[in-house]
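# structure here, sequence nowhere to be found:
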């Protein structure tokens, strides 16, 4: 496991809500604390159907990783903004199809680091690694990921529900551009991003409450703003769409409204 502070004890502040733990609460997980549940409930009060959207985003991850491994032959995955381990983690989905798949996880939440051992269970043929790092330190992230991933070969760059935590002043488009520039032709970029232009009657208030209660703020973006992340790449059908609409399985129809844009694009 790659971690520049792995000799230090993991310090977790349970009094302040953090994004990974709030997300875990919405998913129905148990790795969360009172502050996370209070923040999550405050957002849910403004956006009651949010849990459906969060679960649909997780289902999108499963479909995309399975498709990349089974249909596109991708054998390397860089999962940035991993979150707390749950069902159907990236390595489990990919290695079920391709036992030799190599997966690197990246997150900067100390509680994810505390549970990283769950992400390091791999098939004998494959490999997994965890980097305790920040997406904004892109060069360091790529350097450490290079110990497991060969960037001269195609890799799937997975950004599920993480780019909205990158504020405009931190140059989100530049970050994605540097990731793509490091990837070989035939690689794929996958992004899911909460939307600012869907369900305007509730989404704005929900985002406001999130930023009031959660230490890691968010910046929702419109369809046009999310599409810009894919500039110069080849969007895969059905193009930029809500995440429950990307090649859904028969039983994937969500019972509630979804509020996120998503896309998969090939690096030419």
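Received the coordinates, thanks. These figures come from a predicted structure and were not determined experimentally.

# when you work out contacts or count neighbours from here on, use the C-alpha atoms and nothing else.
Noted.

# wait, doesn't residue 244 sit right on residue 253?
Yes. If you go by CA atoms under 8 Å, residue 244 and residue 253 touch, sitting 7.1 Å apart.

# which of those two has more neighbours?
Legend: neighbour count by other CA atoms under 10 Å for residue 244 and residue 253, higher for residue 244 (25 against 11).

# doesn't that one fall inside a helix?
Yes. If the criterion is DSSP: H, G, I helix; E, B strand; the rest coil, then residue 244 is within a helix.

# roughly how far does it sit from residue 52?
Plainly put, residue 244 is 10 Å away from residue 52 if you go by CA to CA, to the nearest Å.

# now for these two: what residues contact both?
Common neighbours of residue 244 and residue 52 are listed as 254, 258 (criterion: CA atoms under 8 Å, 6 or more residues apart in numbering).

# on that earlier part again, identify the contacts common to residue 244 and residue 253.
Counting by CA under 8 Å, 6+ apart, nothing touches both residue 244 and residue 253.

# okay, residue 151 and residue 114: tell me how far apart.
In terms of CA to CA, residue 151 sits 28 Å off from residue 114.

# likewise residue 95?
For residue 95 relative to residue 114 (CA to CA), the value is 23 Å.

# strands along the stretch 1-150 of the chain, start to end?
76-80, 102-107, 127-132 (DSSP state E, counting those that start in this stretch).

# put this next to the first one:
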């Protein structure tokens, strides 16, 4: 990230340590996604990269919307059908409408939700805007998937991992290589009780490999974090490691494994679709929900 200067930083109040200095010259993934989703929490540098990505991949805005729409459906499923009352959301994103805790607490007013991220702007906005109702709990954690054990310890101050918890990874695995992603999944689900659920969304290059690879390269270059595309098969294999695949040979696997909820690993618009502005057909954003046995 570029060094901060008076001209390139914006101070946000309200953090535990005082004002937070935000670099407004270096694009940030959450702000770029916020721009694609029509939000206002972004800067010219984010819009510049977002527009460049749209030139390469004109449907990236639709993919971002599909990802958010899937997560809304997944959380609705987790709160109703799976009857989960506590959620760990990794990759908080900037508030932009119907956020996970709002959906969960609309169904279960006493739901407890922990958001985890490491970006100061995301966490500052979350603390200011993502407020719980009077019955539930909404907390914010400075942690990410690179240190899953610390993430679990921090979340455990609000969530009871002895009871089922929903672990929601909103395009978070896109930033981790296979070994780190597999380790993070094993640690998170290994700490969770049987009956816990995992929900993920992930960019792919399944339908449009060349422009999606160019898009991932551009975001990696300008945002300072890697963006990794996986094929649908690679996403399925990553989840299958929790059932005693490669991860079993490396680390003993996950006791009980992970049972995928129908329809399994599919393109996000096809996961239990509801009426939406987009055609119910394959797109380069894939998704899955699974239950720990």
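Done, it's in. As the structure is a prediction and not an experimental result, all values here were calculated from the model.

# could you find the counterpart of residue 192 of structure 1 in structure 2?
Residue 192 of structure 1 maps onto residue 201 in structure 2, with residues paired by TM-score structural alignment.

# can you tell me which helix in structure 1 is longest?
The single longest helix within structure 1, with elements called by DSSP state H, is helix 50-70.

# residue closest to the middle of structure 1?
residue 160 (2.4 Å; CA atoms, centre = their mean).

# need the strands of the stretch 1-150 of structure 1 in a markdown table (columns: mean neighbour count).
What follows is those, written out as a markdown table (neighbours: other CA atoms under 10 Å):
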| stretch | mean neighbour count |
| --- | --- |
| strand 76-80 | 25 |
| strand 102-107 | 26 |
| strand 127-132 | 22 |
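
# between those strands, which gets nearest to residue 236 of structure 1?
Among the strands of the stretch 1-150 of structure 1, strand 76-80 comes nearest to residue 236 of structure 1, with 17.5 Å by CA to CA.

# how close does residue 56 of structure 2 sit to residue 219 of structure 2?
For residue 56 of structure 2, the distance to residue 219 of structure 2 - CA to CA - is 11 Å.

# who's more crowded, those two?
residue 219 (22 against 16).

# what does the more buried one align to in structure 1?
Checking TM-score structural alignment: residue 219 of structure 2 goes with residue 210.

# pull the number of nearby residues for the closest residue to residue 26 of structure 1 other than its chain neighbours.
Among residues not flanking residue 26 of structure 1 along the chain, residue 51 sits closest, at 5.4 Å (CA to CA, 6 or more residues apart in numbering). Other residues lying near residue 51 of structure 1 total 20 when counted by other CA under 10 Å.

# where's residue 51 of structure 1 relative to residue 123 of structure 1, distance?
For residue 51 of structure 1 relative to residue 123 of structure 1 (CA to CA), the value is 32 Å.

# secondary structure element holding the match of residue 192 of structure 1?
Secondary-structure assignment from DSSP states H and E places residue 201 of structure 2 in strand 197-203.

# what's that strand packed up against?
In terms of contacts (3 or more CA pairs under 8 Å, 6 or more residues apart in numbering; DSSP states H and E), strand 197-203 of structure 2 is packed against helix 60-80, strand 166-170, strand 285-292.
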